[in-house]
Structure formats: structure tokens, C-alpha cells
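In: Here is a sequence with its predicted model. Questions after.
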Amino acid sequence: MSAQVYPFAGSPAMSYVPQQNYDKQKMNGAAVGPIPPPATYRPPIHRQKPGCCRLFCSLLFCFFVTILALFGITILVMWLVLRPHVPSYSLQNIEFHSFNLTEQQNAYSLNSDVLYTLEASNPNKRIGIQYDEIDIYTFYAGDELGQSSIPAFYQGHRNTTILTSELKLVNATLSQSAGTILQSSIQSTTLVSLQIRVDVRARMKFGSYTSFHFWVHSICDVQFYPPTATTPASVTSKSCGHTR
């Protein structure tokens, strides 16, 4: 049998010497093994607790997020229940009782009596409309001729209301260019174009709740033949569109 060799005291397998005894053994001439690597010092980790300000900001943020979420859910539920629709307006008829243009020293003035008939439609099933004011502005070639108004009133659910407003102009001043064009149209009996702007300020009402004010603006284009000594004015076309 082969002899089993055990490592002797100076062999590499037995040469580990603790760090604290290394210098003493070296001074005594003893054989020492390799120097063990020094232990790495790791300072303890201190976890900093959140401050009061940071905690307050987090709670405040959560509070506002919750409020916004509840507000959004409320608006969504109300919309699903009420299904609101914007009311619509259209110009049904125009009657020119008078329409006279005069010229004095290159200045033009217009005397006119016009009756507008409007149709206001509320398509909502559960919402009424409280009108605060309806203003009607009349323009020709960029010049504002005048304004008429319709008093405040309430319109019920799914209701269509016919409204009338009279515009009386007495010596309404026109610019030189607009007066010249209108005078030429009257003398040649050609079409005259007017622009009618309807501004509606209203609120929605459902139950005992009244909403904030909102505006609806409509622009109507009207074309008509001006009146003559033998024939009254006649409207050939009118069309309206909502601007917002």
C-alpha cells in the first residue's frame, strides 16, 4: 500500500495565519502563508424616515386626486342621465316694411323697418333653457346697421318657440364704400346681401339646479331684392350656421 502523506505544518494547506499573528510569527522566523485580504468595512445603512412636509404633500396629492375622480364620476353620471344637447336657432322669415337709402354730401344714411322671425328649438328631454338675452345684429358690407333684442324667457323641455324682433333704423350711417355699393344695388334692382348675427346667452335648468351661463352664436346670410316704388322687398335665400 502506498503511504498516505498528510500535509506537514509548513505546507501551503496549513499556512494560513490570522492577520493579528502575522507580524509576531514573522519576527520569530516562522514560516507564514499568504496575507489574507483585509476585511472590507461596510458602514450600516440608516434608512431616513420621511419628513412631515413630504408626508403632508403626499396626503394632499391623494386628496386632490380623489376629489377630481369623484367630480369626474359625477359629471359622467349626470351626462348619462341627462344627455344634454345644445339648443339650435334658425332665421325663419324676414319682413322689410321699409328700406330707404339717402345720400347727402357724399354721406349715406339708411332708414329701415325690418321684422325678424326666429325659431328656437330645445331638443333636451329633461333640461329646460333659461334665456337671459338674445341680441340680433345686422351687418351690410362689414358695417353694423343696428341691433335688436328679445327679452328674457324660459323654454321648457322638447319645445320649439317662435320669436320675433323688430329692427328700426333711423338715419343709420354707412361708410362711403358700403353706401355706394348699396345705392348701386337699389338702382339696378340687384340682390342685396345682409349678415345677421344672433348672440344667445342662456342657462340650463334641471330640477332646482341652474347651470352657469353659456353662449350660442349663429351667423345667418340673407339675400333679398330691395323694394321699389311698385314692388316690396323679397327675400330669395337665407341660411344660418352655428359658430360655437
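Out: Arrived safely. Keep in mind it's a predicted model, so treat the numbers as computed, not measured.
In: CA only for contacts and neighbour counts going forward, please
Out: Noted.
In: what does the host helix or strand of residue 129 contact?
Out: Secondary structure from DSSP states H and E places residue 129 in strand 128-140. Here strand 128-140 makes contact (Cα atoms under 8 Å, 6 or more residues apart in numbering) with 122, 144-157, 178, 193-206.
In: So which elements touch the helix or strand just after that strand?
Out: Moving toward the C-terminus from strand 128-140, the next helix or strand (DSSP H and E) is strand 143-150. The helices and strands touching strand 143-150, judged by 3 or more Cα pairs under 8 Å, 6 or more residues apart in numbering; DSSP states H and E, are strand 128-140, strand 159-174.
In: one more structure, for comparison:
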Amino acid sequence: MASNGSRGCRCCLCKLIFIVLVIIALAAFLFWLVFRPTMVDFHVTDANLTQFDYANNTLRYNLALNMTIHNPNKKIGIQYDNIEARAFFLHQRFHTQTFSSFYQGYKNTSVLNPLFKGQQFVLLGTQEKVLSEFNKEKDSGIYNIDVKLYLRLRLKFQAIKVGNLIPGFTFGKNIIKPKFECDLKIPLRNNNNGLGFETTYCHLRF
């Protein structure tokens, strides 16, 4: 008798767990139907590179960017807790800039203006190989500079902040940590070579 009772309790527990999971799945699906959350878009619309010199393992640079962040969601605002922009040359980071917290409303576009300026000791590899690659880009007048964006953000709708952007989200203080990569080809303005910067889309990376 006790054995049958235990099996009955386990069966009821399994049914209860199944029902709860179905309810959670339906709630997540309804949330997606109503709000249809979509990831933000990043573009670099302009780049002004006035100095980019490398000698004795020291990189001297002056790069100003104009970036746009577009929130395509109609019913979801975005709270950016932190945005960190890192600049790389030949896979080596040479500068980092952090932006303070801000809120972005529905169907809204915000502008960021990262400025990477200074000098940094960087070991890019063997001196001969590095100088060869650097001189190649110097002769072309266009430098391949990668900017990676590390975000900490939350969704906000009807006074509720949501942790994740896709079904399976959690409520509370959890945050989304997407990363975007902008592969930029930037002409040196001092060259007077007539080359201009083309707007570049930044790709989402996981």
C-alpha cells in the first residue's frame, strides 16, 4: 500500500512539474508575441583618424568615431548600465573607453562619440612582421582597426526590467551582456588621398 501511495505521489508531482513548465512556456511565448524583442543595431557612421604611428613598440594614435545605437523595439526601452569600447590593431588592444549609464526609449536612436587618443606600448608580434604589416597599411592610407563593444543592458517595459532579450528570460537584476564587433577600414585624414570612411555595420557576437 505504501509503495502504491509513493508511486501516486511521484506521478502527481511529475504532472504538476509538467503543468508549471507548460505555463512558463506559454507565458514566454505570449511575451514574445506582444513585445517581439529585437536586438539593438550599432553602426559607425564616421571616423576621423588624424594620427596613427608605430615605432619602438609604441603606438601613437588619435581616432574619433561617431556611432549610432538604434533601438528597433516598439514597446521595449533599454537601460544601458555600461558600454565599454575597446580599440584593437593587429589583434592587440591599444585603448579602452567606458560610457556611463543611460536609458534609450522605444524606436529611438542614440549617438556615441568614442575618442581614442594617446600612446600605448603594444607588442604586436615580431618586429619585422609587424613593421611589414604596418607599412603595408600605411602605404595604402587605410588602417584596419577593430572596435569591440561590450554592453551591460536591461530591457524596460511598463516599469518592469527584464533580464534576457529572448524567450527564456528571467526577472530581477540579471543583465544581458551582448558584444558587438566593428571591423573598420579607416583612412588617415592627413594623407589627402581623397579616401572617405564608409558607414560600417557592427556585428553581434556571442
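Out: Received, thanks. Quick caveat, the model's predicted, so the values are computed rather than measured.
In: Quick check: TM-score for this pair?
Out: Here the TM-score for the pair of chains, by TM-score structural alignment, normalised by the length of structure 2, is 0.81; 191 aligned residues with a Cα RMSD of 2.4 Å.
In: How are the helices of structure 2 distributed by residue range?
Out: Listed in chain order, the helices of structure 2 (DSSP state H) span 2-35, 127-140.
In: Any chance of those helices in CSV with distance to residue 54 of structure 2 as columns?
Out: Converted to CSV, those look like this (distance: least, Cα to Cα, whole Å):
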stretch, distance to residue 54 of structure 2
helix 2-35, 49
helix 127-140, 8
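In: out of the ones you listed, nearest to residue 196 of structure 2?
Out: Evaluated over those, closeness to residue 196 of structure 2 peaks at helix 127-140, with 12.9 Å, by Cα to Cα.
In: What are the contacting residues of the closest one?
Out: 54, 124, 143-144.
In: and residue 79 of structure 1, what pairs with it in structure 2?
Out: Matched to structure 2 by TM-score structural alignment, residue 79 of structure 1 sits across from residue 32.
In: Check residue 145 of structure 1 too.
Out: Checking TM-score structural alignment: residue 145 of structure 1 goes with residue 94.
In: Would you mind measuring from that match to residue 180 of structure 2?
Out: Remark: distance between residue 94 of structure 2 and residue 180 of structure 2 (Cα to Cα, to the nearest Å) = 17 Å.
In: Repeat that for residue 193 of structure 2.
Out: Applying Cα to Cα to residue 193 of structure 2 and residue 180 of structure 2 gives a distance of 30 Å.
In: which one of the two has more residues nearby?
Out: residue 180 (19 against 12; other Cα atoms under 10 Å).
In: Excluding sequence neighbours, find me the nearest residue to that one.
Out: Spatial nearest neighbour of residue 180 of structure 2, excluding adjacent residues (Cα to Cα, 6 or more residues apart in numbering): residue 204 at 4.5 Å.
In: what do we get in structure 1 for the one you found?
Out: Match for residue 204 of structure 2 (TM-score structural alignment): residue 242.
In: wait, isn't its match in contact with residue 217?
Out: Yes - with contact defined as Cα atoms under 8 Å, residue 242 of structure 1 counts as touching residue 217 (5.8 Å).
In: Please identify which of these two sits among more neighbours.
Out: Per other Cα under 10 Å, whichever of residue 242 of structure 1 and residue 217 has more neighbours is residue 217, with 17 against 14.
In: which one in structure 2 is aligned with that one?
Out: Using TM-score structural alignment, residue 217 of structure 1 pairs with residue 179 in structure 2.
In: Please report how far its match lies from residue 86 of structure 2.
Out: According to Cα to Cα, residue 179 of structure 2 stands 11 Å off from residue 86 of structure 2.
In: Quick check: neighbours shared by the two?
Out: Joint contacts of residue 179 of structure 2 and residue 86 (Cα under 8 Å, 6+ apart) are 148-149.
In: ok, now which ones touch residue 56 of structure 1?
Out: Contacts of residue 56 of structure 1 by Cα under 8 Å, 6+ apart: none found.
In: Kindly report the same for residue 158 of structure 2.
Out: Contacts of residue 158 of structure 2 by Cα under 8 Å, 6+ apart: none found.
In: number of nearby residues for the residue in structure 1 that residue 13 of structure 2 lines up against?
Out: In structure 1, the residue paired with residue 13 of structure 2 is residue 60, using TM-score structural alignment. Applying other Cα under 10 Å, we find 12 other residues in the vicinity of residue 60 of structure 1.
In: and if you look at the one 10 residues further on?
Out: Burial of residue 70 of structure 1 is recorded as 12 neighbouring residues (other Cα under 10 Å).
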